[in-house]
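Student: below is the sequence, then the predicted model.
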Amino acid sequence: MTPTELRAKQAPFKNKYKDDPGSGLVTMRAVATLQVETVSCRLKFEVAPENAGLHPLSGGDGTYACSAEMLLQALVGCAGVTFGAVATSMEVPVRGGTITAEGDVDFRGTLGVDRSVPIGFQAIRMTFD
């Protein structure tokens, strides 16, 4: 892809986010389900993380994994495995559970639409159920 092609692909999103600033704000989510018997967890992937590319809100077509979503998946995966290992080591009975990470991204920052908006995650929250 050339710089001209990238700019053309992202232009409609930049215009939309200038006209409607709230439309660029998205909350991404990743969930891990504990697999207690194997000290592991199961992650759900919308797109297999073989290749990372542009998120659909920044000009991607949805065929590539978004690295921001992959970061949340890695976070819940790490937390789930660590939780399982510590519980097993300490002999704390655990029947199962889920770990969720949510992260807020404002694509106005990512695309340089508003320089006062941070690039990347503005906040990440985790819950353990």
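Tutor: Looks like it arrived, so ask away.
Student: every contact and neighbour count from this point should use C-alpha atoms.
Tutor: Fine.
Student: following the strand or helix carrying residue 82, which helix or strand shows up next?
Tutor: Using DSSP states H and E, residue 82 sits within helix 67-89. Sequence-wise, the next helix or strand downstream of helix 67-89 (DSSP H and E) is strand 98-106.
Student: returning to that earlier point: run through the neighbouring helices and strands of the helix holding residue 82.
Tutor: For helix 67-89, the elements it packs on are strand 25-35, strand 40-43, strand 98-106, judged by 3 or more C-alpha pairs under 8 Å, 6 or more residues apart in numbering; DSSP states H and E.
Student: against that first model, consider the following:
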Amino acid sequence: MDAASLRALQAPLKSRYKDSPDAGRVTLKAKGELDDQAIACKVETGRALAVAGLHPATGGSGLELCSGDMLLEALVACAGVTLKAVATALEIPLRSGRVLAEGDLDFRGTLGVDKEARVGFEEIRLTFEIDTDAPQEKIDTLLKLTERYCVVLQTLANKPSLDVNITKAA
């Protein structure tokens, strides 16, 4: 896809969202079923069933997906798509590229071993490796706009309000 095709594809959406701001608001949903045999949750991905379980550092077998890995994978996916869209819009030719995410966890917090240890990622590093002849100024703009428009990155950077509840099944 080239810049003109991307603009043509997005122009009616942008116009609609400007005219009707509520049209731009979408509720994404995910759901899963608790596994009745293992400490796992079966998550519907839209394409397949992903079975998430305990990380080996918390007693898991390693056979199921780790939700922490899935979070990093979502970040990589979103950042990669965003970078590619921004590069297309800015007409920055990319011969190839890789997106890498790493995150540091202290499982003492998750397991309740140390009440002072954080539960969750302490640090996440996101790296883009791109093969391009674009000047550094364009590459800097590419990174800045990718950071600005990546939904998952911005969600991690700017904590959304959360509403957590539990109900009994009927």
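Tutor: That came through, no problem. Given the structure is predicted, the values throughout are model-derived calculations rather than measurements.
Student: still on that earlier bit, go through the helix holding residue 82 of structure 1 and flag the buried ones.
Tutor: Buried residues in helix 67-89 of structure 1, counted by 16 or more other C-alpha atoms under 10 Å: 68-70, 72-77, 79-81, 83-85, 88.
Student: might one say that residue 25 of structure 1 is in contact with residue 110?
Tutor: No - the pair residue 25 of structure 1 / residue 110 is not scored as a contact, 10.6 Å apart, by C-alpha atoms under 8 Å.
Student: residues touching the residue positioned nearest the centre of structure 1, list them.
Tutor: By C-alpha atoms, centre = their mean, structure 1 has its centre lying nearest to residue 69, at 2.1 Å. Residue 69 of structure 1 is in contact with 28-30, counting by C-alpha atoms under 8 Å, 6 or more residues apart in numbering.
Student: now a PyMOL select for only the buried ones of those.
Tutor: In PyMOL, a selection of the buried entries from the contacts of residue 69 of structure 1 looks like this (16+ other C-alpha under 10 Å):
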select buried, resi 29+30
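Student: which of the contacts of residue 69 of structure 1 are also in contact in structure 2?
Tutor: Retained in structure 2: none of those (criterion both residues aligned by TM-score structural alignment, their matches' C-alpha atoms under 8 Å).
Student: how about TSV for the contacts of residue 69 of structure 1, with distance to residue 96 of structure 1 added?
Tutor: TSV is the format used below for those (distance: C-alpha to C-alpha, whole Å):
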residue	distance to residue 96 of structure 1
28	23
29	20
30	17
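Student: quick one: the strands in structure 2, in order.
Tutor: 32-34, 40-44, 49-53, 65-66, 96-105, 121-131 (DSSP state E).
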